[in-house]
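Visitor: turn this into a model:
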Amino acid sequence: MRRTTTARVLIGLAGVAAGLSLASCSVGGGSGPAGNLAGAGASFPAAIYQRWFQELAGQGVRANYQSVGSGAGVRQFTAGTVDFAASDAPMKEDEIAKVSRGVLQIPMTAGAIAVAYNNAGCDLKLSQQQLADIFLGKITNYSQLGCADKKITVVHRSDGSGTTYNFTKHLAAISDAWKNGPGTSKTVAWPTGVGAKGNEGVAAQLNQVEGGLGYVESAYVKGKLQAAALTNGSGQVVKPTSASESEALASIDLGPDLIGGNPNPMKGYPIVTFTWILAYQNGNGAKADLLKKAFNFMLSEQAQAQAPALGYVTMPAPVIEKAKAAVAKIGS
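Guide: Modelled structure (predicted):
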């Protein structure tokens, strides 16, 4: 069984309001620097980030995180209007070149992208061909997938999205028609379906539309939604669970820059990804220590242990170690 609804409940997605000015006192039992941080970006990790930021508030770190999508987060980060950003797709070299303060891309959590659908009584088990054909608009009815007659309404992201980037990377890896057609990007020309903003928006739309089918981070599969079983690179048909996601995640080699991925793993659930905090390497001023305090807490054993209950995957210890080394590079 997938995690319970209560375990996946999305906490405080409107953001945690900033309320403390920069100071170096201890607040609520916390120690070290205290103050405000502003961040924006991916909706994929928003649920767990908001939980962590609620806990950090008691330690004097007030973080206002806006779940606006990876594309918008990268734009705000590039413009220098936030203290940090978040993205499910690593920044490319040409994007990094636009940031004069230097860029650190720090893996912070991980999860799966589920194919969620609203059709009670239908237990979807999709081949790779079927998955691609649904989003190519070639399969339009659940009867073509072994369920009762019902129209499929595809729901996709309308905003620039790292979730879309990773989902379309998988589609391109399993389908030449997708690879040579819509392709891989944070935004693509969808052959079918209706758009919604953010993982939150897609999940809400799917819950409202009988027969709806779309892609969301697994933590958003709740209410009327179910997650389809998908076929991995070795032909196994797998549902997203903590165990199957962790198994697939273990196949990812992040590399020296900590930005690797695997769009079609041979083991486990086939669509998994890390998600990254984007930090400035230099020019952080007095907020450098505040950023380090926040990110080191997020990488702590206490924080990472919360991931499965919220619909995410606890990162492997070697990845956490490398991520902490990247955090140490944040300079004033």
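Visitor: from here on, contacts and neighbour counts on C-alpha atoms
Guide: OK.
Visitor: how about the strands of the stretch 151-300 of the chain, start to end?
Guide: 153-157, 194-196, 212-217, 226-227, 229-231, 237-238, 272-280 (DSSP state E, counting those that start in this stretch).
Visitor: quick check: angle from the first one to strand 212-217?
Guide: Just to be clear, that refers to strand 153-157. 30 degrees (axes from the mean of the first three to the mean of the last three CA atoms, to 10 degrees).
Visitor: starting at the chain centroid, how far to strand 153-157?
Guide: Its chain's average C-alpha position is 17 Å from that of strand 153-157, according to CA atoms, centre = their mean, to the nearest Å.
Visitor: which elements pack onto that strand?
Guide: Strand 153-157 is packed against strand 194-196, helix 198-208, strand 212-217, with contacts defined by 3 or more CA pairs under 8 Å, 6 or more residues apart in numbering; DSSP states H and E.
Visitor: another one to check against the first:
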Amino acid sequence: MKIITTIKNVFFAALLLGVTGSITPGCNGNSGKESGSDSTSTASSGTNDDKTLLGAGSTFVYPLFSKQFSEYNKLTGLKINYQSIGSGGGILQLTNKTVDFGDSDAPLTEEQAQKMGVPVLHIPMCSGAVVISYNLPEVKDTLKISPEVLAEIYLGKITKWNDAKIAAINAGVKLPATPIVIAHRSDGSGTTNIFTDYLCKVNDEWKTKVGKGTSVNWPQGIGGKGNEGVAGLIKQTPGGIGYIELAYAVQNKMAYAKVQNKSGNYITPNIASTSAASNVQLPADSKIFLGNTDAADGYPISGFTWALIYQEQNYNNRSQERAQNVVKLLWWTIHDGQQFCQGLNYAPLSPAAVTVAENILKSATFNAKPLM
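Guide: So this is what the prediction gives:
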């Protein structure tokens, strides 16, 4: 029954997204649970098969991983079973050592790192935009949203689409009196971390009352699991608004707003504006937040997504071949795999970011010896 449930979930996600490529479905129908109670059986099914790698985490990067892992399978025969369960779930499964790699749109917190107990590498995969999508079919113009308006919507202060503050920045647009229905993530999510980090930077009340993180106590709204869940809520709800990764909005032909950046410009989220936001100096460990960029042409709600692996790969009776397969996969992803970013509305890594990612991967070891 669990196998059937998982296949249905994967099929539904593929229908919703319209994404080219596939990811081998897992055997764990409850893989999205934050408890991780069922994750051990999922990982153990592939532990002795070094030609199948197990990953879990970010739904933000799912459309890209789907394509990349499909192409890598054609090249090498290696299968990658990636569960799109949210960054929090991926971190939990990596903590429990039931996957070969996790993926998160937020770096590990100090508490998460302590639970890991040993060094974890963060390898940047790409950067992407978190867009503000809305369901107002009667509005044909692309709406503009300022930081103040966005924060007040999510704080529950602006409750109708024809509110004076929305109208003031959308001159000439006939706005309906439709109630605003807020959608947000219900699971631990790096997309949420990107979004709430941005709100903290632009609104003191949000910073004080709600804060940032992969999961927060939302003042208003209804929750959906994964980017696909929030996208589904928006599409099904007249007056709905929510934050989702750009690829989900584009693939599903959903409307999304121009957002005002620090320079006062209303920016359309796309490859160019996301690249502009991510054109920054990366620290050696690659951990950086891109929200509220200083770039005049940069989209202000964007961020990196990171593959997470243990630096020392000899654990849980893993073979050296398995460890090498993980490192080779990620090396390909930050090089040849980058060609698939733009077609799926992700910003490829800059040459400088690739160099940082290379250096991080070169620090991975097996029995304290470099794998590369």
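Visitor: circling back to that earlier point, I'd like to know which of the strands of the stretch 151-300 of structure 1 lies nearest to Pro90 of structure 1.
Guide: Pro90 of structure 1 lies closest, by CA to CA, to one member of those: strand 272-280, at 7.1 Å.
Visitor: in structure 2, what range does the closest one match?
Guide: Under the alignment (TM-score structural alignment), strand 272-280 of structure 1 falls on residues 302-310 in structure 2.
Visitor: where's the equivalent of Pro318 of structure 1 over in structure 2 relative to Phe304 of structure 2, distance?
Guide: Superposed on structure 2 with TM-score structural alignment, Pro318 of structure 1 falls opposite Ala352. According to CA to CA, to the nearest Å, Ala352 of structure 2 stands 14 Å off from Phe304 of structure 2.
Visitor: cool, Val10 of structure 2 as well?
Guide: From Val10 of structure 2 to Phe304 of structure 2 the distance is 24 Å (CA to CA).
Visitor: then Glu205 of structure 2?
Guide: Applying CA to CA, the value for Glu205 of structure 2 to Phe304 of structure 2 is 26 Å.
Visitor: the more surrounded of the two?
Guide: Phe304 (29 against 14; other CA atoms under 10 Å).
Visitor: surely that one is in contact with Ile123?
Guide: No. Phe304 of structure 2 is beyond contact range of Ile123, at 9.7 Å (criterion: CA atoms under 8 Å).
Visitor: mind listing what Leu56 of structure 1 touches?
Guide: 62-63, 294, 297 (CA atoms under 8 Å, 6 or more residues apart in numbering).
Visitor: can I get the residues you listed in CSV with neighbour count and distance to Asn166 of structure 1?
Guide: Below are the contacts of Leu56 of structure 1 laid out as CSV (neighbours: other CA atoms under 10 Å; distance: CA to CA, whole Å):
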residue, neighbour count, distance to Asn166 of structure 1
Arg62, 26, 30
Ala63, 27, 27
Ala294, 23, 26
Phe297, 18, 27
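Visitor: of those, which is the nearest to Arg101 of structure 1?
Guide: Nearest to Arg101 of structure 1 out of these is Ala294 (CA to CA; 19.7 Å).
Visitor: counterpart of that closest one over in structure 2?
Guide: In structure 2, Ala294 of structure 1 lands on Leu329 (TM-score structural alignment).
Visitor: quick one: Ile106 of structure 1 is in a helix?
Guide: No. If the criterion is DSSP: H, G, I helix; E, B strand; the rest coil, then Ile106 of structure 1 is strand and not within a helix.
Visitor: show me what it lines up with in structure 2.
Guide: Aligned partner of Ile106 of structure 1 by TM-score structural alignment: Ile123.
Visitor: Glu93 of structure 1 now?
Guide: Glu93 of structure 1 maps onto Glu110 in structure 2, with residues paired by TM-score structural alignment.
Visitor: please enumerate the helices of the stretch 251-372 of structure 2.
Guide: Under the criterion DSSP state H, counting those that start in this stretch, the stretch 251-372 of structure 2 contains helices at 271-278, 320-334, 351-361.
Visitor: burial-wise, tell me which of these comes out on top.
Guide: Of all the helices of the stretch 251-372 of structure 2, helix 271-278 has the most neighbours on average by mean count of other CA atoms under 10 Å, namely a mean of 24.
Visitor: what range in structure 1 does that one sit on?
Guide: By TM-score structural alignment, helix 271-278 of structure 2 lines up with residues 242-249 in structure 1.
Visitor: pick out the residue nearest the middle of structure 1.
Guide: Phe44 (2.9 Å; CA atoms, centre = their mean).
Visitor: just put the helices and strands packed on strand 153-157 of structure 1 in a markdown table and tack on mean neighbour count and distance to Leu258 of structure 1.
Guide: What follows is those, written out as a markdown table (neighbours: other CA atoms under 10 Å; distance: least, CA to CA, whole Å):
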| stretch | mean neighbour count | distance to Leu258 of structure 1 |
| --- | --- | --- |
| strand 194-196 | 16 | 30 |
| helix 198-208 | 22 | 24 |
| strand 212-217 | 26 | 21 |
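Visitor: all the helices of the stretch 51-200 of structure 1, residue numbers only.
Guide: 70-79, 93-96, 128-135, 162-174, 176-179, 198-208.
Visitor: now those helices in CSV, with distance to Ser218 of structure 1?
Guide: Conversion of the helices of the stretch 51-200 of structure 1 to CSV gives the following (distance: least, CA to CA, whole Å):
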stretch, distance to Ser218 of structure 1
helix 70-79, 17
helix 93-96, 28
helix 128-135, 17
helix 162-174, 11
helix 176-179, 23
helix 198-208, 10
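Visitor: and Ala248 of structure 1, which of those helices is closest to it?
Guide: That would be helix 162-174 among the helices of the stretch 51-200 of structure 1, by CA to CA, at 13.1 Å.
Visitor: so who does Asp335 of structure 2 touch?
Guide: No, residue 335 of structure 2 isn't Asp; it's His. Val354.
Visitor: now the alignment partner in structure 2 of the residue nearest to the centre of structure 1: how far from Leu349 of structure 2?
Guide: Superposed on structure 2 with TM-score structural alignment, Phe44 of structure 1 falls opposite Phe60. Distance, Phe60 of structure 2 to Leu349 of structure 2, by CA to CA: 16 Å.
Visitor: ditto for Gly239 of structure 2
Guide: 35 Å.
Visitor: shouldn't Trp306 of structure 2 be in contact with Ser104?
Guide: Yes. The criterion here is CA under 8 Å, and Trp306 of structure 2 meets it with Ser104 at 5.4 Å.
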